[in-house]
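[1] Need a 3D model of the following:
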Amino acid sequence: WMVPEGVAEVWLVDLKLSQLHGWYTDLDRQVREGLAGFGTVFFGKGYAHPDHVPIDIARFTGQQPFPMERFLEEPPHVTFIAREDRLWFRSPLSKFLFRATHPLGLRKLLARLWVSDQDRLMRGTMKAIRREFPGVSFTVAGLGRPGGFGGLAEDLRTLQMDEATERRWCAAYGRSQFVIGLHGSNMLLPTAHAGGCIEVLPYDRYENFVQDVAVRYADVMQLFLYRFVDEFATPRQVARHALSMFRDFRTYYRNNRTNVF
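    Modelled structure (predicted):
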């Protein structure tokens, strides 16, 4: 999964990123043995935050990204990215109470209350968007328990990840004018495929601004299509940005892509 064509072998090291700061003699031995049969070996640099614009994501996932030039021609679709370990909170008090459950040993018992409230925030956003654009459809993707959206959205959330699920998610991203979700690495693949995003950005993540977004455009279109809102933004505030992206795209695209020197 996500290995591009032309790669002959994959050496997979089953260690967490935090563990890779150490030195493992057995791993060193295996690498030396694996490289012994080659006359020349070149090492490619790995960048934590590369320029995403020139990257053809379809080489890795097999899913074509949303074509920006067809933003208004394709059926309107929005995908929400949801997870249960990092949440969209309704208020500072809600966030404080959620964090207080951890030292009290109540997180597992009570976490579902906040997850359900996050679902309510997403449903409220969907309904606000649909009041203005009745034809828009929605998908919810991410690591979490499915349920609670009825006929309002296609719910692809799951706690059991596999390649088929990941491909279904990427297909949803690829047909989305934009995705909506909370800051985190969970936004990388969605933004690499969708036309744009609206991200709920927590205060304590300002120094990581845009690190989790695979920006696809090198011109001012990125200012229009990648939007960031307060971590306690209301559904109405998030929907306001979504509606603007649908309503104002034609004018913005004409002024900044068509009528330019």
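[2] okay, CA-based contacts and neighbour counts for the rest of this
    Noted.
[3] What is the neighbour count of A172?
    Other residues lying near A172 total 26 when counted by other CA atoms under 10 Å.
[4] Same check on L152?
    14.
[5] Quickly find the element holding the residue nearest to it when sequence neighbours are not counted.
    Spatial nearest neighbour of L152, chain neighbours left out: F138 (7.2 Å); criterion: CA to CA, 6 or more residues apart in numbering. Assigned by DSSP states H and E, F138 falls within strand 137-141.
[6] Show residues contacting that strand.
    76-82, 126, 152-158, 169, 172 (CA atoms under 8 Å, 6 or more residues apart in numbering).
[7] Out of the residues you listed, name the ones that lie in strands.
    Counting by DSSP state E, the contacts of strand 137-141 place H77, V78, T79, F80, I81, E154, D155 in strands.
[8] and which of those residues is nearest to D26?
    Of all the ones in strands among the contacts of strand 137-141, D26 sits closest to I81, with 38.8 Å by CA to CA.
[9] One more, please, to line up against the first structure:
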Amino acid sequence: MPISLKDGRNYYPSFAEFVEKETKRFEEIYVSEAYSHPSRFDITRFSRVPKHNFEEKEIKITFIWREDRLLVNRLLLRGLRKLNQGEMALPLQNLKIQQLFEKIKLQVPEAKFAVAGLGTQTKFPEWIEDYRVDSFNEKIEKEICHLYSESRLIIGLHGSNMLLPSAHAGMTIDLIDERWRNFAQDILYQESDPRMATFRYRFLPYQTSNDTLAFIAAVMVLNWSKFKSQMTADII
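    Reported below is the predicted structural model:
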């Protein structure tokens, strides 16, 4: 029975009958607790892709693209969708990402930039590597996990699209719209030290200006090593 995640909380008589029928085959049944986010786990045991290596000299910053939830003004987006012209907002998102990368590059000239995610409408200039796809399968997903792993910093809009990127990348900036009640549900933390986790995983309103976002991104990339040395020094 194909049931969407949001409808999974509802009661379905046919499914209830199926479960009742199946349970009669057993004398004893155990129900395991289910955790949407285990407190401690290693993503490499799942993906078989190494996590980001901070010792690598290359600094790659990747934006996670999606075409159903956009990094544009919500009133404008609603208006365009009412007119069945929602796709007109995609070039605006593309331009905003380009401008963000340009502002980061002014502060981190050696950085390389990439975009990945679902949907291939609009084009990016050649200096931005484009790994977007029209659909995902296991092979593509695993290949893209290598890109996430290579990324010192991942930036993207809040949602399930941030799970694997946040788990493999060095650091993450999660841009949240009205979904603040779902805070951190789309992030797979790979850091046990609370201070380091606070530095590595940032949450900002999606309305944050490109100037502020670029400044924070540059601070994270340029100051990671110093912050780590100050906050994780052993006391003798």
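[10] What TM-score do the two superposed chains give?
    Comparison of the two superposed chains (TM-score structural alignment, normalised by the length of structure 2) gives a TM-score of 0.87, and 234 aligned residues with a CA RMSD of 2.5 Å.
[11] In structure 2, what range does the strand holding F138 of structure 1 match?
    Using TM-score structural alignment, the residues of structure 2 aligned to strand 137-141 of structure 1 are 112-116.
[12] Show me where the stretch 151-261 of structure 1 has its helices.
    Per DSSP state H, counting those that start in this stretch, the stretch 151-261 of structure 1 has helices spanning 163-174, 188-193, 221-225, 235-253. These are given in chain order.
[13] Just the buried positions in the match of strand 137-141 of structure 1, please.
    For stretch 112-116 of structure 2, a neighbour-count test (16 or more other CA atoms under 10 Å) marks K112, F113, A114, V115, A116 as buried.
[14] can you check stretch 164-176 of structure 2 too?
    For stretch 164-176 of structure 2, a neighbour-count test (16+ other CA under 10 Å) marks 164-176 as buried.
[15] As CSV, those with distance to T198 of structure 2 would be great.
    Output for those, formatted as CSV (distance: CA to CA, whole Å):
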residue, distance to T198 of structure 2
L164, 18
P165, 17
S166, 13
A167, 15
H168, 16
A169, 15
G170, 13
M171, 10
T172, 10
I173, 11
D174, 12
L175, 15
I176, 16
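[16] What does F227 of structure 2 correspond to in structure 1?
    Applying TM-score structural alignment, one finds that F227 of structure 2 aligns to Y252 in structure 1.
[17] any idea how far the counterpart of R132 of structure 2 in structure 1 is from A172 of structure 1?
    In structure 1, the residue paired with R132 of structure 2 according to TM-score structural alignment is R157. Distance of R157 of structure 1 to A172 of structure 1, computed by CA to CA, to the nearest Å: 12 Å.
[18] what's the answer for G181 of structure 1, then?
    Note on G181 of structure 1: its distance to A172 of structure 1, by CA to CA, is 14 Å.
[19] How about P190 of structure 1?
    Remark: distance between P190 of structure 1 and A172 of structure 1 (CA to CA) = 9 Å.
[20] centroid residue for structure 2?
    Per CA atoms, centre = their mean, the C-alpha nearest to the average position across structure 2 is that of M162, at 1.8 Å.
[21] so that residue touches I187, yeah?
    Yes - between M162 of structure 2 and I187 there is a contact under CA atoms under 8 Å: 6.3 Å.
[22] from the contacts of strand 137-141 of structure 1, which would you call buried?
    Applying 16+ other CA under 10 Å to the contacts of strand 137-141 of structure 1 flags 76-82, 126, 153-158, 169, 172 as buried.
[23] Now the two most distant members of these.
    Taking CA to CA, the two most distant members of those are P76 and T158; they sit 24.2 Å apart.
[24] What separation is there between the closest residue to F246 of structure 1 other than its chain neighbours and R175 of structure 1?
    Nearest residue to F246 of structure 1 in three dimensions, chain neighbours excluded: L72, at 7.5 Å (CA to CA, 6+ apart). From L72 of structure 1 across to R175 of structure 1, the span is 12 Å (CA to CA).
[25] ok, and what's touching stretch 152-169 of structure 2?
    Counting by CA under 8 Å, 6+ apart, 43, 49-52, 54, 59-65, 69-71, 117, 145, 148-151, 170-177, 179, 186-190, 206, 217, 221 sit against stretch 152-169 of structure 2.
[26] Let me have the buried residues of stretch 112-116 of structure 2 in CSV, extended by distance to P2 of structure 2.
    What follows is these, written out as CSV (distance: CA to CA, whole Å):
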residue, distance to P2 of structure 2
K112, 41
F113, 38
A114, 34
V115, 31
A116, 28
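[27] hey, where'd the strands end up in structure 2?
    Counting by DSSP E, the strands of structure 2 are 60-66, 112-118, 128-130, 153-157, 171-176, 201-205.
[28] Mean distance of the fifth one to its aligned residues in structure 1, please.
    Once fitted to structure 1, strand 171-176 of structure 2 is off its aligned match by 1.3 Å on average (mean CA distance after the TM-score superposition for structure 1).
[29] Please identify which of the strands of structure 2 is closest to E33 of structure 2.
    Proximity to E33 of structure 2 (CA to CA) singles out strand 201-205 among the strands of structure 2, at 27.1 Å.
[30] what's the burial count for N223 of structure 2?
    Residues lying near N223 of structure 2 (other CA under 10 Å) number 11.
[31] and it, how far is that from Y35 of structure 2?
    34 Å.
[32] which residues does the match of F227 of structure 2 contact?
    Contacts for Y252 of structure 1 (CA under 8 Å, 6+ apart) come out as M221, F224.
[33] about what we covered before: quick one, which of L72 and R175 of structure 1 is more surrounded?
    Using other CA under 10 Å as the criterion, L72 of structure 1 and R175 rank with R175 on top: 23 against 13.
[34] Report the contact partners of that one.
    Contacts for R175 of structure 1 (CA under 8 Å, 6+ apart) come out as P65, F66, E74, H77, A194.
[35] Any idea how many residues pack against the third one?
    Yep, that's E74 of structure 1 we're talking about. 14.
[36] Next up, the contacts around it.
    Counting by CA under 8 Å, 6+ apart, E74 of structure 1 has contacts R175.
[37] ok, back up a step: for R25 of structure 2, state which of the buried residues of stretch 112-116 of structure 2 is nearest.
    A116 (46.9 Å).
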